[in-house]
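Following is a predicted model, sequence given first.
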Amino acid sequence: MKYLAAIAGSMLSLAAIAAEPSAWLQAAPANLGGATEKIPDSSFFEVPVSLLDAATSELRDKAFVRQYAQGAAHFGHEDFACPGKSRPYLVRALYSNGGTGGFVLSWIGDSLIVGHVSLGPQGTVLKSALFACLTKEPAQVYSSISGAM
């Protein structure tokens, strides 16, 4: 009986972990319209896994947090600097099939879309964080995950 209780407890824990990323960042609404402006790949990087706990702690209550210029060094990229008048932000991100894809950032109006594209069907969705140089503060941050077969 203890064995069954342990299995049931483990299953509930796994369900809570799997459900958590959807609360981390919502999908972009279908009616979000407007021109898409891609943010250059050189303007952001994914926070390394070894520093992800620190990033998720900072992002506990908000989908983005303004950073100091030196924040990139804290997240493992000492030589990274924001170009022009852009400012550094830590931003929530979601991904699936991390080993076969990459992140894409874009604006639709004042909404920031954090996309992840990869090969293969979508698997388990996991949390991440990006350090990004943005030209404006987002009104909302949304997720978009896609894959190719």
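Yep, that arrived. Numbering: from 1, shown residues only.

going forward, measure contacts and count neighbours with C-alpha atoms only.
OK.

and residue 130, what element?
Under the criterion of DSSP states H and E, residue 130 resides in strand 126-134.

which parts of that strand are buried?
In terms of neighbour count (16 or more other CA atoms under 10 Å), strand 126-134 has its buried residues at 126, 127, 128, 129, 130, 131, 132, 133, 134.

continuing past that strand, what's the next helix or strand?
strand 140-148.

Show me what the strand holding residue 130 packs onto, helices and strands only.
Secondary-structure packing of strand 126-134 (3 or more CA pairs under 8 Å, 6 or more residues apart in numbering; DSSP states H and E): helix 2-24, strand 44-46, helix 52-58, strand 87-95.

try this one next to it:
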Amino acid sequence: MKPVFQMQRTMLESSQQATHDVVEAQKEAVTQMTESVEQYQTLSEQNAELSKKAVHAYFDAVESMMPEGSVDFEEFEQMLDEQYDALTENQAQMMEAALETMEENADAFDQYADSYTEVVDSSFDSFLEAHERMEASFEDASEQLEDATEELSA
């Protein structure tokens, strides 16, 4: 019966390790999601700057095709810059707030996951202790039965 108990113990320990691995994967996923928002923010800022430059280049091209001094887009471009700057600033504030919330939630999740892992470990430890006691009891009972059988046959 020892191999059966050993197999059960190995399965329990494997389940415990699998639980740890799943929790760590979840924690990593939350971290990666937060980091992807940071990357999105950077890309968004770069995109706004590229768009702003493209519009400026367009107006410069149109202005260069017009007779000299007939059209001046400078005031319009300043207004456009102000709008892009306001948009970029609002977006940055929104992203910062979202990122801050996500980081706080990631920290809370990490704490929850760590607590959960402690409870799982405690439960597995308790179950393994009970399993060992049951194995010892079974071995004792088997030895007593063997002794009793030997006494009867003698």
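Received it, and whenever you're ready, just let me know what you need. Treat the numbers as computed from the prediction; the structure is a model and nothing was measured.

What TM-score do the two superposed chains give?
In this superposition the chains share a TM-score of 0.24, using TM-score structural alignment, normalised by the length of the first structure; 51 aligned residues with a CA RMSD of 4.3 Å.

quick one: contacts for the closest residue to residue 130 of the first structure other than its chain neighbours?
Nearest in space to residue 130 of the first structure, with sequence neighbours left out and distances taken as CA to CA, 6 or more residues apart in numbering, is residue 46 at 4.4 Å. Applying CA atoms under 8 Å, 6 or more residues apart in numbering, we find residue 46 of the first structure in contact with 128, 129, 130, 131.

Please report how far residue 46 of the first structure lies from residue 72 of the first structure.
The gap separating residue 46 of the first structure from residue 72 of the first structure is 11 Å, by CA to CA, to the nearest Å.

what sits in contact with each of those two?
Common neighbours of residue 46 of the first structure and residue 72, using CA under 8 Å, 6+ apart, are residue 131.

Check the gap between residue 54 of the second structure and residue 47 of the second structure for me.
Counting by CA to CA - residue 54 of the second structure and residue 47 of the second structure are separated by 10 Å.

Correct me if wrong: residue 119 of the first structure contacts residue 145.
No: at 11.0 Å, residue 119 of the first structure does not count as touching residue 145 under the criterion of CA atoms under 8 Å.

When those two are compared, which one has more neighbours?
residue 145 (19 against 16; other CA atoms under 10 Å).

which residues does the nearest residue to the more buried one once chain neighbours are set aside contact?
Leaving aside its sequence neighbours, residue 145 of the first structure sits nearest to residue 116 (CA to CA, 6+ apart; 4.9 Å). For residue 116 of the first structure, the contact set (CA under 8 Å, 6+ apart) comprises 94, 95, 96, 101, 102, 103, 104, 144, 145, 146.

Can you tell me which of those has the most neighbours?
Among these, residue 95 has the most neighbours (other CA under 10 Å), with 27 neighbours.

who are the neighbours in contact with that one?
116, 125, 126, 127, 128, 145.

Next one: the closest residue to the fourth one other than its chain neighbours from residue 64 of the first structure, what distance?
Read that as residue 127 of the first structure. Leaving aside its sequence neighbours, residue 127 of the first structure sits nearest to residue 94 (CA to CA, 6+ apart; 4.8 Å). Per CA to CA, residue 94 of the first structure is found 13 Å from residue 64 of the first structure.
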